[in-house]
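Participant: following is a predicted model, sequence given first.
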Amino acid sequence: MASPGLLPLGLVWLLSIFTNICSQPIAISNETESDRQALLCIETQLSEAQVFTAWSNASLELCNWHGVTCSAQSPRRVIELNMASQGIRGDIPPCIAKLSSLRKLQLSNNSLHGVIPSELGLLSKLSILNLSMNSLEGNIPAELVSCSQLQILDLSNNSLSGEIPPSLSQCTHLQEINLSSNKLQGRIPFAFGNLPWLQILVLAANRLSGTIPPSLGSSLSLIHVDLGSNPLMGGIPESLAKSPSLQILRLISNNLTGEIPKALFNSSSLIVICLQKNNLLGSLPTFIAPSPPLKHLNLGDNYLSGTIPPSIGNLSSLITLYLNQNKLVGSIPQSIGNVPTLEKVNLNINSLSGTVPPSLFNMSSLKYLGMANNSLIGKLPSDIGYTLPNIQDLILPGNKFEGPFPTSLLHAYNLRRLYLANNSLTGFIPFFGSLPNLEKLDLSYNMLEADDWGFLSSLSNCSRLIALLLEGMNLHGNLPRSIGKLSISMKELWLRNNKISGPIPPEIGNLKNLDTVFMDYNLFTGNIPSTIANLHSLVYLALAQNNLTGQIPDTIGNLVQLNDLKLDGNNLSGGIPATLGQCTQLKILNLAHNSLEGSIPKAASRRQGHLPTLAGGATASRLPAPRGPNPRGARRPQLPARGDLTLADDGLLPYLRTRAFGLRIEQPPPGFANRVGKKERRAGRTDRMSEQERRGSPIVLRWAAA
C-alpha cells in the first residue's frame, strides 16, 4: 500500500500526459497569435480596401480571413497571402516578414509603391514571390538570396532600377524569373545559366546592356527566354541556338549583330523565334530539320539579304512568318504556299520581284498576307476572294500589280483591312457594302474610277469603317452628300490630290469622330461648311489648293484638338477668325495665298512652346510660298513686288526666316534686328523691346522681293 501523500506511478504518468495535452493549445495559440498580429500590422499600414473588412482584432479565426491560407496540420500557420488585384495602396509593410512560415506571397496588380523591403529575405520558406504590376521603385534587395526555397520570382511591370543582384543565382530552386518592364541596368548575371531548374527567364523591356551570356545555352531545363527591348549587343550565342530544351526565344528590339546561327532554324525543340528589330545580317539558311516544331518565326526589321530559300516550305507547322523590312531579293518561293497551317505571311518592305506564286493566293488558312513595297508584278487572281476565304488583312500597296480590280474580294467577308494603294489597278471602284467587317480601305494612286460615286453609298453599310483613303486617283465629279452616311466610327478621310469639284457637302459634319481630313489639291468650290465645327476630334485638316471662297467660319475655333490647319491656296477672304485663339494645340497654320485680312490671334500664335508655321516658316495671309519644287503640280501664285506682313505676337519674330522666301525686310520695326537670326542672340532681348512690342500690338513688316 502506497505511503500517504504519494501518488501511484501510473497516476503520475497519466497526469503528465494530461498536462502535456492541456498545455499544447497554449503553444498553438502563441504561434497563431504571432501571425495574427503580423496580419493586423499589414492591415494598418496599407490603405483601406474591401479585402480588409474581415481582418479585425475581434476576429480570432484568421485562417478564414480573405486572402489568407493556413497549413492543414497543427500548429496552423499562415502559409499563403494572396492579395492580388485588391486595390491596395501604400508601401509593402516590413512586418510581412513576421509571417515566418509564409510560402507564397502574391501582391500583384495593386497600387503599391516605395521599395521592396529587405526584410522579405527573412522568409526562408518562401517559394513564390509575386509583386508584379505595381509602382515599386529602388533596387531589388540582395537579401532575397536568403529565400533559399524560392521557385518563382515575379517583379515585372514596376519601376525597379539598379542592377540585377548576381546573388539571386544562389537561389538554386528558382524555376521562373520575370523582371520585365522595369528600369534595370547592367549585365545579365552569367550564373543564371547555371540554375539547375530554371525554366523561364523574362528580362524584357529594361535597360540591360552587354551581351547575352552563352551560359544560358548550357541549361538543360530552360524552355522560355525573353530578353526583348533592351540595348543588348553582340551576337546570338551558338550555345543558345543549340539548346536542347529551349522552346521560346524572344530577342526583340535589341542591338544584336552578326549572322543568325544556322542551328537555330533546325532545332528539334524551338516553337517560337522572335528576332525582329535588330541589326542581324546574312542570308536565310536552308531549313533541313525533319518535321521541325517551329510555329512562329519573326525576323522582321533586320538587314537580312539574299533570297528566301525554297526549303522554308519544310517548316510544316509554321503559323506565322514575318520577314518584313529586310533586304531580301528574288522571287517568292512556291513552297510557302504548301505550308497548310500558315495564317500570317508578312513580306512587306523588301526588294522581292516577279509574280506571286499561285499557291500563295490559294491558302484557305491565311488570315494576313502582306507584300507591300516590293516590285511584284502581274494581275491579282480574279477568284482571290474565294481562294482566300479567311483573309482579314490583305496588304499589297507599293507594287506593280495591274489589271482589273478583282471583284471577288467583295465575297471575302472577313476582310478588315484592304490596302491596294500605289499599283496600276483599273476599272470602277466596286461596291464594298457586302463587307461587314471592313475597317480600313486604301485604294490610293491607282487608275480606278468613281463612276457615279455609288460606291460611297455602299460603304455606309460598313459600320466598322474607320479609314477611307482615295488619294491621287484622278477622281472627278462632285462629292456626294452620302459622305455623311459613312460609319460614325470614321477617323480618317483622305481624298487629296484628285479633281473633285463642287461644294464640300455639309453632311461631312456628321462624321463626328474624324481626326484626319485631307481634301487638299482638288477643285472644291464654295464656302467651308460651318458644320465642320462638329468634328471636335479633328487633329489634321487640309483643304489647301482648292477654289474655296468666302470667309473662314468663326466656328472653326470649336476644333480645339487641331494640330495642323492648312487652308492655303484658295480664294478665302475676310478676317482671320479670332476664335482660332481657342485652338490651343495648333502647331502648323497655313493661310497663305488667300485674300485674308487682319492678324493671327495672339493665343493661336504661341502655345506651350509650339509655334504655328505658315508657308514654310513665316506667318502671313499673303506671303508667297517658299522657293523650291512645286508639290504635286500645285498652283503657285506669282510673287508680288511688295506687301505687308502683320504679326500679332512678337514671339514669332525670332522664327521668321526671310531667306526661305527670297525676301528682304524694307522697314523692320524697332528692335527687330536684335531678334531675328541665331537663337543665341535672343538672350536678354526684353530690355530692347519697344513699348509697342511689350504691349503685344500688331507689328507690320514691309517686305519686297529680293
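Facilitator: Structure received. Numbering: from 1, shown residues only.
Participant: drop to CA atoms for contacts and neighbour counts, all remaining ones
Facilitator: Fine.
Participant: so Arg565 versus Pro577, what's the distance?
Facilitator: Heads up, residue 565 is Leu, not Arg. 13 Å (C-alpha to C-alpha, to the nearest Å).
Participant: got it, and Ser353?
Facilitator: Taken as C-alpha to C-alpha, the span from Ser353 to Pro577 is 53 Å.
Participant: how about Phe428?
Facilitator: Remark: distance between Phe428 and Pro577 (C-alpha to C-alpha) = 41 Å.
Participant: what do you get for Val345?
Facilitator: Counting by C-alpha to C-alpha, the gap from Val345 to Pro577 is 51 Å.
Participant: now swap in Ser124 and tell me
Facilitator: The gap separating Ser124 from Pro577 is 72 Å, by C-alpha to C-alpha.
Participant: and if you look at Asp452?
Facilitator: Asp452 is 37 Å from Pro577, where distance means C-alpha to C-alpha.
Participant: those two - which one has more neighbours?
Facilitator: Set Asp452 next to Pro577 and count neighbours by other C-alpha atoms under 10 Å: Pro577 wins out with 20 against 14.
Participant: which residue ranges of the stretch 451-600 of the chain form helices?
Facilitator: Using DSSP state H, counting those that start in this stretch, the helices found in the stretch 451-600 of the chain span residues 454-459.
Participant: now do the strand or helix carrying Leu448: distance to the chain's middle.
Facilitator: Here Leu448, judged by DSSP states H and E, is contained in strand 447-449. From the chain centre to the centre of strand 447-449 is a distance of 34 Å (C-alpha atoms, centre = their mean, to the nearest Å).
Participant: which helices and strands does that strand pack with?
Facilitator: Contacting strand 447-449 under the criterion 3 or more C-alpha pairs under 8 Å, 6 or more residues apart in numbering; DSSP states H and E are the following elements: strand 424-428.
Participant: list the buried ones in the strand it packs on?
Facilitator: Buried residues in strand 424-428, counting neighbours by 16 or more other C-alpha atoms under 10 Å, are found at 424-425, 428.
Participant: list the contacts for Ile508?
Facilitator: 481, 483-484, 531-532 (C-alpha atoms under 8 Å, 6 or more residues apart in numbering).
Participant: now these in TSV, with neighbour count and distance to Lys183?
Facilitator: Formatted as TSV, the contacts of Ile508 follow (neighbours: other C-alpha atoms under 10 Å; distance: C-alpha to C-alpha, whole Å):
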residue	neighbour count	distance to Lys183
Arg481	15	53
Ile483	21	48
Gly484	19	48
Thr531	16	48
Ile532	24	45
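Participant: put this next to the first one:
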Amino acid sequence: SCIANLTWLARLQLSNNSFSGGLPPELGLLSRLTNLNLSINALEGNIPPELSECSQLQILGLWNNSFRGEIPPTLSQCKHLQEIDLSNNKLQGSIPPAFGDLPALRILVLAKNMLTGTIPPSLGSSCHLTYVDLGINGLGGVIPESLANSSSLQVLRLMSNSLTGELPKDLLNTLSLGTISLEENSFVGSIPSVTVTSSPIKHLDLANNNLSGRIPSSVGNLSSLVYLRLTNNHLVGSIPESLGYIPTLETLTLHINNLSGPVPPCIFNMSSLRSLAIANNTLVGRLPFDIGYTLPNIQNLLLSENSFDGPIPASLLKAYHLRWLYLNGNSFTGSIPFFGSLPNLEELDLGHNKLEADDWGFVSSLSNCSRLSMLALDGNNLKGKLPSSIGNLSNSLECLYLSSNQISGPIPPEIGNLKSLNSLYMNYNLLTGNIPPTIGKLQNLILLSFAQNRLSGQIPDTFGNFVQLSMLEMDHNNFSGRIPASIAQCTQLTTLNLAHNSLDGHIPREIFKLSTLSEELDLSDNNLSGGMPDEVGNLVHLTVQ
C-alpha cells in the first residue's frame, strides 16, 4: 500500500466517511504515527497486529466499524498509548490483560462488541486510567477489587454484560469515581454501605440486577449524587429518609422492587428533583397536598402500581415542567384535576384507580396540552357522555385508553380529528348508537377495541382505511348487517373479533385472503350464513372459534 511511503505522518484522521475493506498491515510502517482515527466508517476484517509497530502511537480510534476477530494483544507494545476506543464493532475474545501494563493509558473504551471472558485485574493497576467503558459485551465473572479501588478511575461503565457475584465492598467509598454504571448484569447481594463523608459519585446505576436487602441509609452520604437508579432488583424495606437530603439529586429511580411503607415526606420536598420513579412497589399513603409546589422542577413523576390513595392533589397543576405523570394502578379517589395548565405534558396515565367523573370538563382542558401523546383513563368509575371536545385533544395523541369505565351515550364524531391515534381502547363501557363514519379518518390505527358495549348499526365501510390495523375487537355489541368486505384492506390484521353481535349474510371471501390473520378470527354467535370458502386455507396458525 502506498500509505507505507508516508513515513513522516504523525496524525491520520479519516473518521466519519464511508471507507470499507480491511486495514492495511502496512500501517505498521508509520513509525512516527501518534494519532490514528478511522472511526465511523465501514471497515471490516481483523485489526492488524502490525499496528503494534507504531511505537509512538498515543490515540487509537477505530470505533463504529465492523472489525471482527480478537483484539491484538501486541497493542500493549505501544507504550505511549493514552486512548484506545474500539467500541461498536464485532470484536470477540477476551480483553488483553497486558492493557493494564500500558503506563500512559487514560481511556479504554471497548463497549458494544462481543467480548467474553473476565475483566483483567491488571486494569486496576494502571495508575493513569480515568475512563473505562466495557459495556454491552458478554463479559462474566466479578468486578476486580483492584479496579473498584483504583485511585485514578473517574468513570466505570460495565453495563449490559453477564457479570456476577457481589459488588465490591468499597465500591461506593471511592475517592475518584464520579460515574458508576453497572446496570443489566447479574450482581447479587446487598448494596454496599458508604463510609466516606465526601464522595465524588454523581451517577450511580445498579438497575436490572439481582440485588437484595434494604437500601442502605448511608447512600444518603453521597452528597454529590445527581442520578440514582436502582430499578428492577429485589430491594425491600422503606425508602431511606436520607435520600431526601441529597441536595444535588435530580433523578431518583427505584421502581420495580419490593419497597414498602410510606414515602418519606422529604422525598416530596426535593426542589432539585426532575425525575421520581417509584412505581411497581407496595408503597402506601397520600400524596402531599402541596406536591406541585415542593417539586417545582419535576418532569417525570412515576408512582404507578402502588397502594397510594386519597385525592390527586390539585397543586400538581402548578408543576409546569411535568412531561410524564403516571398514577395508574393505585387507589386514588375523587375527581380528575384540569391538567390543561401543564403545557409540556406528554403522557398522562390515571388508569385503574377509583376516580369519578360525570363532568368531562377535564378533557376540554387537556386540549391545551399540545404535546400530549398518551392519555389513559381506563379502569375507573367515569360516567356520562364523552364530550365533543375530545376531538380537540392534541394532534400528537397516539394512545387513548378509556376502557372499563361506565361511559354511556354515543361516540362523538369529533374523535375522527385525532389523526395520530394508533391505539384506541373504548371497550367495556356502556356506549350506544352507531360508530361515526369519521372514525375512518384514523388511518394510523394499529389497535382498535369497541368490545363489550351496546353499540349498534352497521360496521362502517370506512374501516377499510385502517391499512396499519393489527387488532380489531368489536365483540359483544349489537351490530347488524353484513361484515364489510373492506376489512380485507386491513392487510396487517392479526386479530379480528366480531363475535356476539347480530351480523348476517355471508362472510366476505376477501377476509379469508388475509394471511396475516394469525392470532384470532372469532365470528361466533352471529346470524351469518353460507358456506366456508376455499380461501380459508390461507389462514395459518389461527384459532378459529
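Facilitator: Received it, and whenever you're ready, just let me know what you need. Being a predicted model, the structure only gives us computed values, none of them experimental.
Participant: please name the residues that touch the closest residue to Pro508 of structure 2 other than its chain neighbours.
Facilitator: Take Pro508 of structure 2 and drop its neighbours on the chain: the residue closest to it by C-alpha to C-alpha, 6 or more residues apart in numbering is Ala485, 5.4 Å away. The contact partners of Ala485 of structure 2, taken as C-alpha under 8 Å, 6+ apart, are 461, 508-511.
Participant: top of these by neighbour count?
Facilitator: Highest neighbour count within these: Ile511, with 25 neighbours (other C-alpha under 10 Å).
Participant: go ahead and confirm that one touches Thr491.
Facilitator: No: using C-alpha atoms under 8 Å, Ile511 of structure 2 makes no contact with Thr491, being 9.6 Å away.
Participant: what touches both of these two?
Facilitator: What both Ile511 of structure 2 and Thr491 touch, as defined by C-alpha under 8 Å, 6+ apart, is an empty set.
Participant: tell me the SS of the aligned residue in structure 2 for Leu136 of structure 1?
Facilitator: Counting by TM-score structural alignment, Leu136 of structure 1 corresponds to Leu43 in structure 2. Using DSSP: H, G, I helix; E, B strand; the rest coil, the structure places Leu43 of structure 2 in strand.
Participant: what's the burial count for Leu43 of structure 2?
Facilitator: Using other C-alpha under 10 Å: Leu43 of structure 2 sits among 23 other residues.
Participant: for it, give its distance to Glu53 of structure 2.
Facilitator: Leu43 of structure 2 sits at a distance of 20 Å from Glu53 of structure 2 (criterion: C-alpha to C-alpha).
Participant: so what's the residue count around Arg482 of structure 2?
Facilitator: Counted with other C-alpha under 10 Å, Arg482 of structure 2 comes out at 17.
Participant: returning to what we had before: any idea which of the contacts of Ile508 of structure 1 is closest to Thr613 of structure 1?
Facilitator: Ile532 (22.1 Å; C-alpha to C-alpha).
Participant: longest helix in structure 1, please.
Facilitator: For structure 1, the helix that runs over the most residues, judged by DSSP state H, is helix 9-45.
Participant: other SSEs contacting it?
Facilitator: If contacts are counted by 3+ C-alpha pairs under 8 Å, 6+ apart, helix 9-45 of structure 1 sits against no helix or strand.
Participant: which residues of structure 2 does it align to?
Facilitator: Going by TM-score structural alignment: helix 9-45 of structure 1 matches no residues.
Participant: what packs against the following helix or strand past that helix?
Facilitator: Sequence order places strand 68-70 as the next helix or strand after helix 9-45 of structure 1, per DSSP H and E. Secondary-structure packing of strand 68-70 of structure 1 (3+ C-alpha pairs under 8 Å, 6+ apart): strand 78-82.
Participant: and Glu439 of structure 1, how far is that from Thr407 of structure 1?
Facilitator: On the measure of C-alpha to C-alpha, Glu439 of structure 1 and Thr407 of structure 1 end up 18 Å apart.
Participant: what range in structure 2 does the strand holding Leu448 of structure 1 sit on?
Facilitator: Using TM-score structural alignment, the partner range for strand 447-449 of structure 1 is residues 354-356.
Participant: how big's the offset between the matching stretch and structure 1?
Facilitator: In the superposition with structure 1, the average deviation recorded for stretch 354-356 of structure 2 is 1.4 Å (mean C-alpha distance after the TM-score superposition for structure 1).
Participant: what sits up against that stretch?
Facilitator: Here stretch 354-356 of structure 2 makes contact (C-alpha under 8 Å, 6+ apart) with 331-336, 379-383.
Participant: closest to Pro144 of structure 2 among these?
Facilitator: Distances from Pro144 of structure 2 to those, taken by C-alpha to C-alpha, are shortest for Ser331, at 46.1 Å.
Participant: aligned partner of the closest one in structure 1?
Facilitator: Ser331 of structure 2 maps onto Ser424 in structure 1, by TM-score structural alignment.
Participant: so its match sits against Gly398, correct?
Facilitator: No: look at Ser424 of structure 1 against Gly398 with C-alpha under 8 Å: they stay out of range, at 9.8 Å.
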